[in-house]
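# When you get a sec, could you give me coordinates for this:
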Amino acid sequence: MFYPLLFFIVLHGIFLTCAYTGWSNLNSTPRKTIEYEDNHVIMFKEEGIWNYSTMLIREDLGLLVLGAREAVYALDINDISVAKSKVLWKVTEEKQKECTSKGKHPDIDCHNYVRMLHQMNSSMMYVCGTNAFSPTCDYITYSDGQLKLEGKLEDGRGKCPFDPFQRSSSVIVDEDLYSATSFNFLGSDPVLLRTSPITLRTMLRSFNEPSFVYMDVVPESEDSPEGDDDKVYMFFSENAVEYDFYNKLVVSRVARVCKGDIGGQRTLQRKWTSFLKARLDCSVPEPSLPYVIQDVFHVRHEKWRKSVFYAVFTSQSRSTDQSSAVCAFNVTDISEVFSRGKFKTEVTVEMSDVKWVTYNGDIPVPRPGACINNAARSLGIKGTLDLPDKTLQFIRDRPLMDDAVRPITGKPLLLKRGPLLTRLVVEVVTASDGQSYPVMFVGTENGYVQKAVNYDGEIHVIEEVKLFQNSEPIDILRLYQNQLYAGSASGVVQMPVSNCSRYSSCLDCVLARDPYCAWDVTTLRCSRLPTSPEDPKGNLIQSLKDGDATQCPTSATVEPKIRTLILGNNVMLLCRADSNLAQVNWNFAGKPLPYSNRKYTIYSDGILIYNASANDAGLYTCTSVEQAKGKQYTQTLAIYDLCDRFPVVVTDKIKTTLGILTESYTTSSGLHKTEKPPSYATNQSSESKWVVMQVALALISVMVACLLIWNVYMGHISPFMCCGRQPIKSHRNLPEREYMRTGSDAVDTKQPMVRLCVTTNSTIEATSFHRNTSNGDTSTNNHISKYITDESEI
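Down below sits the predicted model:
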């Protein structure tokens, strides 16, 4: 009885371990976290203007054209804080009243939100706005340093959304506008529209409550032996029709149309004859509902077959444990599904609704949904007007493909728990080894941008930077010449793609594995890698794939900081690692500090010693250990010499008072020395591990309990009791910036070489610390008790 049950327990543990390993290999923690106070970015915002969510980079004019609510700006592309021009585009009073009368909010919905900006030619731009739920478009020019609306108003239906918060997408191809949005006020008529001399649109049944995300053209006619046509690809999500669920299930899609499509002769007149759509798959290791696409970035290549679409997906589960993923798709894989995959078709099942199943019948020639190519021309079909009705009727009834498009690696490149990812851009960077690596900049819903790089399938998250103080979602991201531009509801931020000065040492610089940065042995600093092949590279150390820092010179010896120990006081020794991935260790008198001892509490910023005594005097050493590709790198961060130079005679009465003060300290700070502070927010891998361990522990506990009850019942063993152990405080699960300063002593962890000695004659200090996280800021409040200079005062 015992052995089969034991085997089942072990087998179940192995399964859970494998499931966790599959997730943890993808789920990465940013190596560095840069808070808002330290981001050193350039910001633009104007009082009373909101929703900076539309951008157009005019490289020829040196401008970032920015669309917001009822305003368009021309900003200096090198310094967006400089606004060169501004033009207001407000709704009329009549339009606002009309919007309000239709039940829309006058202060939110009934404004003109600029949702589209495109360059038509060197002198003209095309701009569209919601115009109080009456979408309108106009032309805008920039001359003599001034923006000007031309006043050539056009109907914006099908080009710009009615609802300012509804997703839409558009692209200009050969001066024709391709747009995907709603065609009516209610949002019940979504369309893919081409505005051109021959206007085309999709049929009413082409979409099922979609959310349009992205659109771009791929020049597939170049070097095509089949004489193929260019194609416009569109990414969106919609309610699935192919699955049977008791409620709506959202799936991600990619669709395409041919640039040369002009509709059918009799069937599908002024409708797309080449519209096809397929499901996008971005599956995560753990069972879940399909992830929903949120944003796409097209990494173009000189040879279009090597182009890649990167996409952000988020979970649609309503659980509190939200997660996001980034997947990459090859253009050729998408094209293969459309050109060679099977179709889905509707069938009527008895006592049931219509179902979508795989179509196994004959497929007409030319193939439905295909562009006009050499094979079609050989049959006398010169354009879509010549397509036979059989082909057109087939594509009209069966636009959905049976096969799904799989990501390049078969799995997500990046997985993240916590605040959801919103937008992304990708830049291909050439490093010192001559190889090119894709670097992803991914925005989050709480105002951060994460920078991650793909090293042959291994995703390394270099850093995360908080761009906006109010933790608001990032609505748009753009890249231009080593500058990143991010827009949100309250403003726009410009930041360099890399700030190498953040890496303080050679070890920190190399282990960052940042393709933009390398350690300069000559200048002894982390510098930006030269971008031009002609620039001298000098003597640089960079190891991206391996993170090999063995070439770094030996660091200077860390001088001890001398601290005076005051008997009965609480002492805080500050020490913080350069990396979130580093493990901080403390040694006392040459031996590892006993973390299980209730006398100490370990924080991410240091160690707190309670009720110091003469036995606590000695040498404290703080080191960090960081792993990279199986190698461990140890660095001494700080050394403290805690000395009892001025002993204080402490009577029983003073000891009693000290106990009261210490109790008051722990109560006011909200962190009793036997309690664990909140977990470190950025340690996502620890959180996911804890969830898995909880599940495993619960299952094993139930099984072991059943086994024990059976053995007691059979008389194999006698009843016994177990005692739980005191939980151990782990410094990896502690607040990031929680520290205490004693008296006037303020230790700077950035300068561990400075010798510091604090002396106090016959004085006793009681201090407390508190971390305020109500608005995301970290602050320290010191409550210093009255100095006790006479025993009679007690």
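# When you work out contacts or count neighbours from here on, use the C-alpha atoms and nothing else.
OK.
# how much space between Arg528 and Glu302?
With distances taken as Cα to Cα, to the nearest Å, Arg528 is found 26 Å from Glu302.
# nope, Leu56 is what I meant
Distance, Leu56 to Glu302, by Cα to Cα: 23 Å.
# Among those two, which residue is more densely surrounded?
Neighbours were counted for Leu56 and for Glu302 using other Cα atoms under 10 Å; Leu56 has more, 17 against 7.
# Select the longest helix from the protein.
Among all segments of the chain classified by DSSP state H, the helix with the greatest residue count is helix 684-714.
# Do a quick rundown of the strands in the stretch 301-450 of the chain.
For the stretch 301-450 of the chain, the strands defined by DSSP state E, counting those that start in this stretch occupy 308-314, 323-330, 344-348, 354-358, 400-405, 414-417, 421-430, 436-444, 448-455.
# State the number of residues packed around Thr651.
Residues near Thr651, counting by other Cα under 10 Å: 10.
# Contacts only, for it.
With contacts defined as Cα atoms under 8 Å, 6 or more residues apart in numbering, Thr651 is in contact with no residue.
# now do 10 Å
Shown in contact with Thr651 (Cα atoms under 10 Å, 6 or more residues apart in numbering): 657, 791.
# To compare against the first, here's the next sequence to fold:
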Amino acid sequence: MQGVYNYSTLLLSEDKDVLYIGAREVIFAVNSLNISEKIHEAYWKATEEKSKECARKGKSRQTECLNYIRVLQPLNENTLYVCGTNAFNPYCDYLELGSFQLMGKNEDGKGRCPFDPAQSYTSVMVDGELYSGTSFTFLGSEPIICRHSQHGLLRTEYAVPWLNEPRFVHSDVIRAPVNNPDGDDDKVYFFFTEVSVEYEFFNKLLIPRIARVCKGDQGGLRTLQKKWTTFLKARLICHSSENNMIFNVINDVFILKSPDLQEPVIYGVFTSHLNNVGMSAVCVYSVSAVEDVFSKGKYMQSATVEQAHTKWVQFNGEVPKPRPGTCINNEAKAMNYTSSLNLPEKTLQFVKDHPLMDDSVTPLGKKPRLVLQNVTYTQIVVDQVKVLDGNTYDVMFLSTDKGILHKAISRDTEMRVIEELVLFPDHQAVQTLILSNKQNKRYIYAGSNGEVIQSPVAFCEKFTSCAECVLTRDPYCAWHPIKNSCVEILLKADTDRSLIQSLNGDSSQCPDSADKGIQESKRYTVKAGSTVEMKCSYKSNLASVVWTFNNEIFSVAPPKYIVNNALIILNVTESDAGTYQCWSHELVMNKVFSQLVIKHVLEIEKTPPPMASTTPPPLTRMEGIMETTRFYVVKKEKTTKMSTSPSTTPIVTTSVGGVTFLTNKMTTPTISVEEVFSSLPNVEKALYLTNNNDCSLLIILVIVFFLLFVILLTYNCYKGFLPDACLKYRSALLSGKKKSPPSLKDCEQGLKETLVEKTCTENQCTGTVKPTNDTGYETDADCGNGNITHKEDETTEEKEKDQPFDVKSSSPIPFPSSATFFVSSMASELHPSLSSMQPEVLSSADRDVLRLLPPFLSDQGQIVHVHGTLHLFCHATGK
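Model (predicted):
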């Protein structure tokens, strides 16, 4: 149904021929003989308040905060007990089958239904009491196996030895035999995978478990009050010694119960998480082997090593009586223990501390019944079929995580997959699988996230010959010689002895035994270099395929030849032409039975040789042009554009002199020599810029780029960005022009402010700025490098060459005391000996020091110039 998802809960009512489907927020009732016929539907949605509360807790409102139906169990003939996740607040209710409406009781579903729709769970209804395995908390941190009844909740102890991160897969009840001599009780079994506590491993080691509780368990009086007193668990072994594989994860379990069996048989599907090998196995266990472990096996106990580490070892002490974990049987009743409520405290305390058995449950035959590579089985159901020879065979239906169903037959101690069926073409994983037990017509029902599928247990009508019908070894199918068809034996009376069936594959009784199958023939005519696929759909899953080529065994050698349900030949050549035959080979009673399935005839299409051309060899500039190719050039306003003329001929690409063009491939087989050479001018125009307008445009572009280059070069030369070779031309251009004084850095700004000429009169002094004389030396702008760059001015070149640092002054320079102290403080930073300068007449040595200082004002308003010392002074003083 559109908009409905997660069809993960199925319940089949054989008496009413109704299949109940629990999906997301809806429950359906459909006809089990034709599930497309819907009978009833009941919607059960989470309330708006619950959805908002769930979203506030961090869950997705679109996917998780909905009501997923997880429990569908028959309470009585007229009522179903249903539970849903209800937006992470599980609720349970009763569904009245007559009106198909919920009664609205809304019981608390904790312990009965998981909170999270992605959490594992299992449940079974036994005599009106619900047994379930799930999580008891919102976070899923408290696993629980419990029973809900009118007497209250009976549950497991919340402790690691009891349950350690389990993943529940199945639960079922096994009834005790009527009038059994031991007076035993009915038992409920739980199957799950949990983290091991008894084995040390560098990572979490998963272990498959089977746990058991007794139906009559009432819990303890003081110890284990409202807890199981019969809870025991053991390890399930599924190990293949042939390939040394241990399958330690259990995915599903089916308990086969039949009146023809002495005891129920447990079928389990396993995978391995120890290494990514992609293998699955089926192991089979007897219930008696399980009971022997629980009733006679040794227990395990925890031992503390060095006060820190807990290790589980075998318990070798005295076991109290009655034996811990057993049901109230005749032996316990003989000791006056009629209920678990009056069991001795010693027995109850032992059960509380020793729930794990040391012995393990081994499979029948000490090995897996089936091991298959490259497949992951998710679900299993098992059927028993009585064939025409009177023998009974177990038929297993195994679903995969890719939406495929395998049918396997168990004969003696061997299991073989005889058929493969695609249930979900979009490879949806099969989440649930159930089998109807109708005697006349049986179906398989499979549920996935998006849909439910109904499939018959056999497709006998697809076999069109007696040999095919017998060789399939399907216990459901037999050949009807009168109807000349393969029929299903469940639909025929037991008195019909004309049917032909052989589970060992012996087809000698078939009237068409001499016929080697239907020889279908197909013919292929392909071009050389192409790829051809020749299919071979053989119908027996136990057969192997052999290909022959021209009546000889054909060896497939990749990568040219590939076999994958068909023979694929890549890059076909003349040598591949011939007859290919697909043969089906089967081993029947130690003999190989060969059957021709299909014959393929492969031919190579022969192409006519190219016609000889009388056209002379093309010119060098026309190499690569096909003789059937024409070019059309259209000129528009100084630009030449190439376009194809309107035509219905296909457009192809042609390479001319390394240039690719769009061309119209003409269909005429030949062309004259004059026509080829008549296109030469157009080709010239398309390939080369020979037009005058094109040449002038190119010349203009070159001139523009050249002028830009000259302008850029001149600008960089003028700015002095180019090397010394350009500076000579720059000096010539700037000759006779006076250079502006260089700009000063921050460290020179304070000195620049002192270059003020003081004009003093008797009453006042005014300051005017007097420019300094150009010394002809250019100072580098970087005052921190201590380098001096010289650039002589042509007007003073010869005069100042001999005395570049001479002081220009027209009169003696007497320094006043204020100026002297300022100069002294500045000079002291250059050298400590200069700090003792006095306002008296300076000596010649002091005058030499002053030459190192920048210009200062004298008391007479004259400016003292010191040439070329500004950067050296800044560098020395660090300013």
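# wouldn't Pro419 of structure 1 be in contact with Asp321 here?
Yes - using Cα atoms under 10 Å, Pro419 of structure 1 is in contact with Asp321, at 9.3 Å.
# More neighbours: the two, which one.
Between Pro419 of structure 1 and Asp321, counted using other Cα under 10 Å, the more crowded position is Pro419 (16 against 11).
# Could you measure from the equivalent of that one over in structure 2 over to Cys283 of structure 2?
Matched across to structure 2, Pro419 of structure 1 falls on Val375, judged by TM-score structural alignment. In this view, Val375 of structure 2 and Cys283 of structure 2 are 16 Å apart by Cα to Cα.
# mind checking the SS state of Glu748 of structure 2?
helix (DSSP: H, G, I helix; E, B strand; the rest coil).
# Next, count neighbours for it.
Residues near Glu748 of structure 2, counting by other Cα under 10 Å, number 17.
# Touching, it and Thr877? I think so.
No - look at Glu748 of structure 2 against Thr877 with Cα under 10 Å: they stay out of range, at 11.5 Å.
# got a list of what Leu486 of structure 1 touches?
Actually, residue 486 of structure 1 is Ala. It isn't Leu. 43, 52-53, 55, 423, 443, 447, 449, 467-468, 474-479, 492-495.
# That one maps to what in structure 2?
Using TM-score structural alignment, the equivalent of Ala486 of structure 1 in structure 2 is Ala446.
# does its match count as helix, strand or coil?
Reduced to three states with three-state DSSP, the structure at Ala446 of structure 2 is strand.
# And it, how far from Arg523 of structure 2?
Between Ala446 of structure 2 and Arg523 of structure 2 the distance is 40 Å, computed by Cα to Cα.
# before we move on, what about Pro264 of structure 2?
When distance is defined by Cα to Cα, Pro264 of structure 2 is 55 Å away from Arg523 of structure 2.
# for Asp694 of structure 2, same thing?
Using Cα to Cα, one gets 60 Å for the distance from Asp694 of structure 2 to Arg523 of structure 2.
# And Phe185 of structure 1, what's its match in structure 2?
In structure 2, Phe185 of structure 1 lands on Phe138 (TM-score structural alignment).
# a strand runs through that match, doesn't it?
No - with three-state DSSP as the criterion, Phe138 of structure 2 is coil rather than part of a strand.
# thinking it is in contact with Phe115, fair?
Yes - between Phe138 of structure 2 and Phe115 a contact is recorded at 5.9 Å, counting by Cα under 10 Å.
# tell me, what's touching the two both at once?
Contacts common to Phe138 of structure 2 and Phe115, judged by Cα under 10 Å, 6+ apart, are 88-90.
# which one of the residues you listed is nearest Met826 of structure 2?
Proximity to Met826 of structure 2 was ranked across the shared contacts of Phe138 and Phe115 of structure 2 by Cα to Cα; first place goes to Phe88, at 85.6 Å.
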